[in-house]
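Engineer: quick one: sequence and predicted model below, then my questions.
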Amino acid sequence: MDATPPQLAAESPRPDPHGFKRRGVLFVLSSPSGAGKSTIARKLLASETELGVSVSYTTRPIRPGEVDGRDYHFVDLDTFREMVANGDFLEWAHVFGHRYGTPKAQVWNVLEQGRDILFDIDWQGAQQLHQLAGGDVVRMFILPPSMPILRERLERRATDSMEVIDARMDRAANEVSHWDGYDYVLVNDDVEECYQSIKTILAAERLKRSRQTGIIGFIRKLLRSGEMVPLA
């Protein structure tokens, strides 16, 4: 089974006008179900050519309209357990009776190439990923305007029974309680404004000095060229 998500084979990033190389960003989006995370993720992937998506492995059944290898890699429980034992996941979690895991294959290579990866994972996965990748990870948590509005959104989707919606609301309260484990927290009361804020954050994170691996060579060249004279 091919463990490389096809979405990670996106086109190479545009060259920096100054020739700087950078490390990529592991950009985590988390939110309670119904808070708008999926909508924002789709908008980001449509507009950001340097952003690929990590396709998780899962033991849950495939749903109508989903495609194996595009939406998830669908595997049985024994295969998933074997992958856990082999250390094939960057992170994994048990959610609503099913297991979800982020494949490790090619992630480090993608980072070295200066490309970014979007992760749609919960707080447990975000914590595990941060423990493994540290400064390469940017964690974003999206809040609903209120819990009643969140329930209204879940009911309007009409994809779950009331029992499942009740369970999602209980889980939402637990997820929100972990808001302080994230680097950025936004309230999604207007999806376009929230999306634009997230784009701004992503742009700023890409420009962080710690990710500009090519800037040292540029500064050395600048000093040698006499374009900058150090102060005495």
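Structural biologist: Perfect, I can see it now.
Engineer: every contact and neighbour count from this point should use C-alpha atoms.
Structural biologist: OK.
Engineer: tally of neighbours for A203?
Structural biologist: Applying other C-alpha atoms under 10 Å, we find 11 residues neighbouring A203.
Engineer: what does D180 give?
Structural biologist: Counted with other C-alpha under 10 Å, D180 comes out at 10.
Engineer: with T58 instead?
Structural biologist: Look at T58: counted by other C-alpha under 10 Å, it has 23 neighbours.
Engineer: now F20
Structural biologist: F20 has 14 nearby residues by other C-alpha under 10 Å.
Engineer: surely it and R211 touch.
Structural biologist: No. F20 is beyond contact range of R211, at 10.0 Å (criterion: C-alpha atoms under 8 Å).
Engineer: can you give me the buried ones in stretch 45-57?
Structural biologist: Using 16 or more other C-alpha atoms under 10 Å as the test for burial, stretch 45-57 gives 50-57.
Engineer: let's bring in a second one:
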Amino acid sequence: MAEYDKLQRRGLMFILSSPSGAGKTTIARRLLAEDGDIAMSVSVTTRPIRPGEVDGRDYHFVSRGEFDRMVAEEAFLEWAEVFGQCYGTPKAQIKQGLKDGQDFLFDIDWQGTQQLYQKMEVDVVRVFLLPPSITELERRLRARATDSGDVIADRMARARAEISHWDGYDYVVVNEDIDACFAKVHGILQSERMRRARQTGLIGFVRELMG
């Protein structure tokens, strides 16, 4: 590897959002599998641990009292309560990781995206995935064969609400073909890593070039 490929840089917070069924989870898993320089942000949660989950890998599992204490101490970059359980992004872990050049992947909704952007604007890259059509989105949800008609109807209503926030993102990608969509999303990630402001090692490198 050339020396200039090892230049120090600041990490970034790569946010993927989409309505359910638009491919966000598939794209996120593929990014994690194929790009060794990005890691999933591990949230803190009050919900019970599920079979197969590992504390510290899937989530940091804490009591409601501990979570409330962390909120009071402003230990989260963003947090929310969903269906009676709380979820939050730990501030210290992310800030240190960014300083060390670690990229973090976030699978969150538009509200969490807004909170992160308000606090960490220059470190945040926001990507929203859209389905090629509402008809196709409903077809994908029904093809899962895991939800009742009422649940699908609820998901479709929520999808329309989520899509209405598309203009709060830096990039919008239509996921008609999963391979093409992944290529575009990964390309965005690679380009954002090359932003001059993130390449903190450039100053010293250019000084050496100029003698």
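Structural biologist: Perfect, I can see it now. Nothing here was measured: the structure is a model prediction, and the numbers come from that model.
Engineer: TM-score of the superposition?
Structural biologist: The TM-score (TM-score structural alignment, normalised by the length of structure 2) is 0.90; 210 aligned residues with a C-alpha RMSD of 2.0 Å.
Engineer: I'd like the buried residues of stretch 45-57 of structure 1 laid out as a markdown table, including secondary structure and distance to A173 of structure 1.
Structural biologist: Output for these, formatted as a markdown table (DSSP: H, G, I helix; E, B strand; the rest coil; distance: C-alpha to C-alpha, whole Å):
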| residue | secondary structure | distance to A173 of structure 1 |
| --- | --- | --- |
| E50 | coil | 33 |
| L51 | strand | 30 |
| G52 | strand | 30 |
| V53 | strand | 27 |
| S54 | coil | 26 |
| V55 | coil | 26 |
| S56 | coil | 24 |
| Y57 | strand | 25 |
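Engineer: can you pull out the helices in structure 1?
Structural biologist: Along structure 1, counting by DSSP state H, helices occupy 37-47, 77-85, 107-112, 123-133, 147-157, 162-176, 191-206, 215-225.
Engineer: give me whichever of these is most buried.
Structural biologist: Of all the helices of structure 1, helix 123-133 carries the top mean neighbour count, a mean of 19, counting by mean count of other C-alpha atoms under 10 Å.
Engineer: how close does that one sit to structure 2?
Structural biologist: Superposing on structure 2 places helix 123-133 of structure 1 at an average distance of 0.8 Å from its equivalents, by mean C-alpha distance after the TM-score superposition for structure 1.
Engineer: residues making contact with that helix?
Structural biologist: 28, 30, 90-93, 137, 139, 175, 178, 181 (C-alpha atoms under 8 Å, 6 or more residues apart in numbering).
Engineer: swap in stretch 148-161 of structure 2?
Structural biologist: Contacts for stretch 148-161 of structure 2 (C-alpha under 8 Å, 6+ apart): 19-20, 138, 141-142.
Engineer: what do you get if the cut-off is 6 Å, keeping everything else the same?
Structural biologist: Stretch 148-161 of structure 2 has contacts (C-alpha atoms under 6 Å, 6 or more residues apart in numbering) with P19.
Engineer: any idea how far that stretch is from the chain center?
Structural biologist: 23 Å (C-alpha atoms, centre = their mean, to the nearest Å).
Engineer: now swap in stretch 9-27 of structure 2 and tell me
Structural biologist: With C-alpha atoms, centre = their mean, you get 4 Å for stretch 9-27 of structure 2.
Engineer: what of stretch 104-115 of structure 1?
Structural biologist: Averaging C-alpha positions (C-alpha atoms, centre = their mean) puts stretch 104-115 of structure 1 14 Å from its chain's average.
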